[in-house]
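Chemist: A predicted structure for the sequence below; I have some questions about it.
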Amino acid sequence: MNFVLAAGGTGGHMIPAHALAAELKSRGHGVMLLTDARGAKIPGLFEDVPVHVLPAGRLSKTPWGLLKAMRSVMAGRREAKALYRQHQPHAVVGFGGYPAFPALLAASALNIPTVLHEQNAVLGRVNRLLAGGAQAIATAYEQVDRLKPGQKNKVVLVGNPVRASIVRLGELPFPAFDDVAPLKLLVTGGSQGATVLGDVVPAGLGELGERLRHRLQVVQQCRPDDIERVRDTYRSLGIPAELSTYLQDMDAKLGECHLMIGRAGASTIAELTAAGRPAILIPLPIATDDHQTANARELARAGGARMIPQPQFTPAALARQIEALADDPEALANAAARSLSVGRPRAASDLADLVELVGQGETPAMVGKAPRTADAPIGLAPAGAAA
């Protein structure tokens, strides 16, 4: 079977698409990616998959901005239709975001079945626009806001796909930690970084007691404009820190860390829970529909993360949270286990099952499929099924 994946913009859309592509290819299917210029530049993804860059405008509230965006969308739609006529996909899978919009519009125009994957706990704008015509909606959370009641028979809970190397971390023991071992911290602000983390985290680590501060080992992602300033701060505090603008080897960094500090993006939550790592989360306050706060609620309720709203994210508040975990190695290991307990490491496989089902001309509603619970198998097409 042939499948087209439509994703772009940020790693939050691209990483789950990449994980699904790897799973589909392992089953012998053909896979193509349609993305935008920004998505195509993210390193380490889709290196063995044909990639086509489409025009994709971001919808604007101003009349001129809206007209300009729609021109780009329609141009992208025309290009996608031409590709579909040539490659004849069995289904098109959209991962939200404006770069997926023209590809999914083209699929609807040619009556090609579509699957929407929603990474966040709030249905995104593009997915809301297209949900009515989709054959299936795959979700990462049991509770997803902004779904219409009539769309719930299309919903299948699969989780958010992550790379196989991340899933393998959850099968390994949590890194050893005791009263004298180094405390390894991973600090990441998502694919765009976060200046607030560069401001608050070094200062907060500087407020820790001397005994704990001298045990710190930090890996931190920084914005390019911030990296030298952050490096100088760590140097002045005597805290060893490895700084980078992009963490391409996230699996290795996550595998070594005891505690992650960062945003609550969908891919971040999925990787934390698949690997079983505790976190201190600072949801992005300007995220559309405040979806990062919604993303974090399941992990926080389970005890795998502590959430600090950005207005309360101060050096003193961060230091208190780190000390509460680091002063009790058993508490840190328990938080890691609770993080792992809400993970969905089969997400890529379950989403591939759903995509195969739709590619065969069936839908969850046709086979009487109710939304999956966290513990139940998906029960759709068997792995490796083909039309």
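Modeler: Right, received. Where do you want to start? Numbering: from 1, shown residues only.

Chemist: From now on I want contacts and neighbour counts done on CA atoms only, so please keep to that.
Modeler: OK.

Chemist: Tell me the secondary structure at residue 48.
Modeler: At residue 48, secondary structure determined by DSSP: H, G, I helix; E, B strand; the rest coil is coil.

Chemist: do the same with the one 4 residues further on
Modeler: When the structure is split into helix, strand and coil by three-state DSSP, residue 52 lands in strand.

Chemist: got the contact list for stretch 60-68?
Modeler: Here stretch 60-68 makes contact (CA atoms under 8 Å, 6 or more residues apart in numbering) with 57, 59, 69.

Chemist: let's bring in a second model and compare:
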Amino acid sequence: MSKHYVLAAGGTGGHMVPAAALATELTKRGHHVALVSDERGVRFPGLFEGVQTHVLPAGRFAGGPMGYAKALREMWRGRAMARELYRTFRPAAVIGFGGYPAMPALLAAFAEKIPTAVHEQNAVLGRVNRLVARRVDAIATSYERTERLPERLIAKTHLVGNPVREAVLALRAKPYPLLEEDGIFRVLVTGGSQGASILSEVVPDGLAMLPPNFRRRLQVTHQARIEDIDAARAQYAEHQIAAELATYLPDLPEQLAWAHLIIARAGASTIAELTAAGRPAILVPLPSATDDHQTANAREMTAAGGARTIPQKTFTAVELAKQMQKLGLDPQALENAAGRAKSVGRPHAVSDLADLVESLDAPLARLPVPVRQQKAAFA
């Protein structure tokens, strides 16, 4: 039976990409989907083509008492608009993906007694998801261990993983790119959708410290912030390292396909794509991320042997060169790391999440056994 679903997500790539993957899967199953987000979210290129979108006001709780009061007013106004939407669209369920723009949609669903779920992309339950976790019908997580998730909520928690784009998932069936001892060594450097200045500052000098025979084999693709790209390009040129730089990589799945090693932040979407494709990485978590969630994101892949994590405070050219040599000088070790990265991927995340969503408005007697019950330690 065709149903209507509302997906509510904040306007960052970490929230929007899994929401878009679920929208595609639900549409394939014959359902109708609407997106609720902010101005940034509805403008993401290519993610929600053909999906009706709605921008709702949603304040951000910051700025002291005056800021909190303004945020509450905006949330309440967004809640009223969402309730009006639900009376015409009549969703079978509302699914939140985090971010403050998801809050009004979920508050309206509670008021209208519409089934709800939230999906957490990170290894630490986000602020908005923490605020609504007690009231939603189901919590979908991406890691076996999810911090700040109360143990009393385990009965409605499902480990599904973090959905990725089909183009990335398709790489899972392809072999790790052939790496010969004297062949080209392809490195992909990415700091996420906004780039990362620390990678632009450290990586060129770190690669320059590699032995000459290794350095000559390098072929680098580097995504950098617009304010860093010229300086990084000059550093690569000075060190005579073959490198292509861009502020945005629209063909990221293609870049992942040929990369032997990735140097990256540890955002939820990055980890999901690396483990789905099976690519080894050197991870530099963003230290200012809320609740240090990027360090938590990196733990599972690192523990499995698919990545090496370097805290930003110790991420120097010398340390990078040392880790690069440990990984890159032994092709078999690198291929083994790729396999270990793949071992913690969750390729069925989007279908498992869609199954969970479809079950939300089913009579209790027909609800399925949880997709995969989370068995992690709780903080």
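Modeler: Received, thanks. Everything numeric here is computed off the predicted structure, so don't read it as measured data.

Chemist: Superpose the two chains and report the TM-score.
Modeler: Overlay of the two chains. TM-score (TM-score structural alignment, normalised by the length of structure 2): 0.95; 373 aligned residues with a CA RMSD of 1.6 Å.

Chemist: before we move on, back to that, which of the contacts of stretch 60-68 of structure 1 ranks first by neighbour count?
Modeler: When neighbours are counted by other CA atoms under 10 Å, residue 57 leads the contacts of stretch 60-68 of structure 1 with 23 neighbours.

Chemist: Looking at the contacts of stretch 60-68 of structure 1, which one is closest to residue 219 of structure 1?
Modeler: Here the nearest of the contacts of stretch 60-68 of structure 1 to residue 219 of structure 1, counting by CA to CA, is residue 57; it sits at 35.1 Å.

Chemist: what's the counterpart of the closest one in structure 2?
Modeler: Counting by TM-score structural alignment, residue 57 of structure 1 lines up with residue 59 in structure 2.

Chemist: who touches the nearest residue to its match once chain neighbours are set aside in this structure?
Modeler: In space, and not counting its chain neighbours, residue 59 of structure 2 is closest to residue 71: 3.7 Å by CA to CA, 6 or more residues apart in numbering. Residue 71 of structure 2 makes contact with 58-61, according to CA under 8 Å, 6+ apart.

Chemist: Which parts of the stretch 51-200 of structure 2 are helices?
Modeler: 64-89, 102-112, 127-132, 166-169, 197-208 (DSSP state H, counting those that start in this stretch).

Chemist: which of those is buried the deepest?
Modeler: Compared across the helices of the stretch 51-200 of structure 2, helix 102-112 shows the largest average neighbour count, a mean of 23 (mean count of other CA atoms under 10 Å).

Chemist: Could you list every helix and strand in contact with that helix?
Modeler: strand 4-8, strand 32-37, helix 64-89, strand 93-96, strand 116-119, helix 127-132 (3 or more CA pairs under 8 Å, 6 or more residues apart in numbering; DSSP states H and E).

Chemist: Have a look at how far, on average, the third one is from structure 1.
Modeler: Taken against structure 1, helix 64-89 of structure 2 registers an average deviation of 1.4 Å after superposition, with mean CA distance after the TM-score superposition for structure 1.

Chemist: where's the most centrally placed residue in structure 1, which helix or strand?
Modeler: For structure 1, residue 267 is the residue whose C-alpha lies nearest the centre (CA atoms, centre = their mean; 1.8 Å). Applying DSSP states H and E as the criterion places residue 267 of structure 1 in helix 266-275.

Chemist: And that helix against structure 2, how far off on average?
Modeler: Mean for helix 266-275 of structure 1 is 0.5 Å (mean CA distance after the TM-score superposition for structure 1).

Chemist: how about that helix, which residues of structure 2 does it hit?
Modeler: Under TM-score structural alignment, the match for helix 266-275 of structure 1 in structure 2 covers residues 268-277.

Chemist: Please apply the same query to stretch 311-323 of structure 1.
Modeler: With TM-score structural alignment as the criterion, stretch 311-323 of structure 1 aligns to 313-325.

Chemist: Near the residue opposite residue 358 of structure 2 in structure 1 once aligned, how many other residues are there?
Modeler: Matched by TM-score structural alignment, residue 358 of structure 2 corresponds to residue 356 in structure 1. Neighbour count of residue 356 of structure 1, defined by other CA under 10 Å: 28.

Chemist: my read is residue 356 of structure 1 is in a strand, agree?
Modeler: No. Using three-state DSSP, the assignment for residue 356 of structure 1 is helix, not a strand.

Chemist: can you map out the strands along the stretch 251-379 of structure 2?
Modeler: Per DSSP state E, counting those that start in this stretch, the stretch 251-379 of structure 2 carries strands over the ranges 261-264, 281-283, 307-309.

Chemist: CSV for the ones you listed, including distance to residue 349 of structure 2 and mean neighbour count?
Modeler: As requested, the strands of the stretch 251-379 of structure 2 are arranged in CSV below (distance: least, CA to CA, whole Å; neighbours: other CA atoms under 10 Å):
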stretch, distance to residue 349 of structure 2, mean neighbour count
strand 261-264, 22, 24
strand 281-283, 21, 27
strand 307-309, 21, 24
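
Chemist: Pipe those strands into CSV and attach distance to residue 111 of structure 2 per row.
Modeler: Compiled in CSV, the strands of the stretch 251-379 of structure 2 are given as follows (distance: least, CA to CA, whole Å):
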stretch, distance to residue 111 of structure 2
strand 261-264, 41
strand 281-283, 42
strand 307-309, 44
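
Chemist: if we can go back for a sec, any idea how far the aligned partner of the residue nearest to residue 59 of structure 2 in structure 1 is from residue 127 of structure 1?
Modeler: For residue 71 of structure 2, the aligned residue in structure 1 is residue 69 (criterion: TM-score structural alignment). For residue 69 of structure 1, the distance to residue 127 of structure 1 equals 17 Å [CA to CA, to the nearest Å].

Chemist: residues of stretch 327-337 of structure 2 that come out buried?
Modeler: The neighbour-count check on stretch 327-337 of structure 2 (16 or more other CA atoms under 10 Å) flags 327-328, 331, 334-337 as buried.

Chemist: Which two among those are spaced furthest apart?
Modeler: Checking the buried residues of stretch 327-337 of structure 2 with CA to CA, the most distant pair is 328 and 336, at 11.6 Å.

Chemist: Tell me the counterpart of residue 218 of structure 2 in structure 1.
Modeler: In structure 1, the residue matched to residue 218 of structure 2 (TM-score structural alignment) is residue 216.

Chemist: The closest residue to that match other than its chain neighbours and residue 190 of structure 1, how far apart?
Modeler: Among residues not flanking residue 216 of structure 1 along the chain, residue 183 sits closest, at 4.9 Å (CA to CA, 6+ apart). To residue 190 of structure 1, residue 183 of structure 1 is 22 Å away according to CA to CA.

Chemist: Kindly report the same for residue 98 of structure 1.
Modeler: 18 Å.

Chemist: Kindly report the same for residue 112 of structure 1.
Modeler: Plainly put, residue 112 of structure 1 is 33 Å away from residue 190 of structure 1 if you go by CA to CA.
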